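Q: I'd like to go over a predicted model; first the sequence, then the structure.
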Amino acid sequence: MSVNAVAHLNFHGQARAALEFYQSVFDGQATIATYGDFGMPAESPDAAKVVFGQVVADNGFRVMAYDVPGADEPASKAAPSTRREHGTTITEEPFFLSVRGETVDEVGALWKRLADGATVIEDFGPAQWAPAFGMLSDRFGVTWILDVVAEYTPA
């Protein structure tokens, strides 16, 4: 048996825009279905919202997303509270999305695209544990860690 874990992001009216953005960042294929596609009446305020969406890229990237039906704003509008202090991450967020690649050039290109409209928490660059590391909160409020795999040298 084979299984994999895929992040499933929950939005409040922004799922389509987020999926289209992630498609452009990761050069993936987007699949988007709306509540209306599944039979919700067109006059419903949620009919055009995303009931199922995903982006799958040839490089292994995959993410899913949908819009929670109802209000277009999340219950809490507080900005993510993640910050870096003295080389450590301080946060109240329940999760981050991590993207790890093999080269600084490969991951750096993803960083540049994902950083468009983002709040940078820590600039992408060399780190003690990796050839490169960076952290940001994207334009949709999702916090990402991007890093380059360190070469493992057995002791």
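A: Cool, got the structure. Residues are numbered from 1 along each chain as shown.
Q: only C-alpha atoms for contact and neighbour calcs from this point on.
A: Fine.
Q: For the residue lying closest to Thr143 once chain neighbours are set aside, which residues are in contact?
A: Nearest residue to Thr143, sequence neighbours excluded (Cα to Cα, 6 or more residues apart in numbering): Ser137, at 4.1 Å. Counting by Cα atoms under 8 Å, 6 or more residues apart in numbering, Ser137 touches 80, 118-121, 143-144.
Q: Leu97 now?
A: 7, 142-145.
Q: if I look at it, how far off is Val55?
A: As for Leu97, its distance to Val55 is 14 Å (criterion: Cα to Cα, to the nearest Å).
Q: Against that first model, consider the following:
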Amino acid sequence: MSGALIQPYIMFGGRCEEALEFYRTALGAQIDMLMHFKDSPEPSPPGMLPPGFDNKVMHASFRIGDNVLMASDGCEEGQQYSGISLSISVATEDEAERFFTALSDGGQVQMPLAKAFWSPRFGMLTDRFGISWMINVVV
């Protein structure tokens, strides 16, 4: 599998621009590219998009630190996730606290940020967009 790269591609079911702005504020995300369905050089096949999705995000690329993630509104309203979490490894407890607090705003904490046998701070949460996160201080 030489040269293969795996990148998360998150579907936000109509809330992509809102999510990108949230991650920009909460995590310092940088949006590298954003294209709406209406800006595509080829029209979407008839019936593929719900009414009003022309102004939604067809594709976006953004960075959190050195990590590149991709995102879209997908082709339907709403989105449910299970079985996957995005994990953020940080160097300090202050940084862990800041990210955890920011991401949990409007979300739900599954495991409060606390000492774990492998880390001085570890916590798990689901943000307001239904994305599961793990925050971990690497020692």
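A: Perfect, I can see it now. Keep in mind it's a predicted model, so treat the numbers as computed, not measured.
Q: ok, back up a step: what lines up with the residue nearest to Thr143 of structure 1 in structure 2?
A: Aligning on TM-score structural alignment places Ser137 of structure 1 opposite Thr126 in structure 2.
Q: what's the answer for Leu114 of structure 1, then?
A: Residue pairing (TM-score structural alignment): Leu114 of structure 1 is matched to Leu103 of structure 2.
Q: Buried residues, the helix or strand hosting Glu97 of structure 2. List them.
A: If you go by DSSP states H and E, Glu97 of structure 2 is part of helix 93-104. Neighbour counts over helix 93-104 of structure 2 (16 or more other Cα atoms under 10 Å) mark 93, 96-97, 99-100, 102-104 as buried.
Q: Tell me where structure 1 has strands.
A: Remark: strands assigned in structure 1 by DSSP state E are 7-11, 29-34, 50-56, 62-67, 83-85, 88-90, 97-101, 119-127, 130-137, 143-148.
Q: As JSON lines, these with distance to Ser44 of structure 1 would be great.
A: Formatted as JSON lines, the strands of structure 1 follow (distance: least, Cα to Cα, whole Å):
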{"stretch": "strand 7-11", "distance to Ser44 of structure 1": "18"}
{"stretch": "strand 29-34", "distance to Ser44 of structure 1": "12"}
{"stretch": "strand 50-56", "distance to Ser44 of structure 1": "13"}
{"stretch": "strand 62-67", "distance to Ser44 of structure 1": "14"}
{"stretch": "strand 83-85", "distance to Ser44 of structure 1": "39"}
{"stretch": "strand 88-90", "distance to Ser44 of structure 1": "41"}
{"stretch": "strand 97-101", "distance to Ser44 of structure 1": "32"}
{"stretch": "strand 119-127", "distance to Ser44 of structure 1": "34"}
{"stretch": "strand 130-137", "distance to Ser44 of structure 1": "32"}
{"stretch": "strand 143-148", "distance to Ser44 of structure 1": "31"}
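Q: which one of those strands lies closest to Glu20 of structure 1?
A: Proximity to Glu20 of structure 1 (Cα to Cα) singles out strand 29-34 among the strands of structure 1, at 7.0 Å.
Q: Show me what counts as buried in that closest one.
A: For strand 29-34 of structure 1, a neighbour-count test (16+ other Cα under 10 Å) marks 29-30, 32-34 as buried.
Q: OK, contacts around the residue nearest to Phe61 of structure 1 when sequence neighbours are not counted?
A: Excluding the flanking residues, the one nearest Phe61 of structure 1 by Cα to Cα, 6+ apart is Phe26, at 7.1 Å. Phe26 of structure 1 sits next to 57, 61, 110 when contact means Cα under 8 Å, 6+ apart.
Q: Double-check the last one against Ser24; I have them as touching.
A: No - contact between Leu110 of structure 1 and Ser24 fails when scored by Cα atoms under 8 Å: they sit 9.9 Å apart.
Q: and Met111 of structure 2, how many neighbours does it have?
A: 12 (other Cα atoms under 10 Å).
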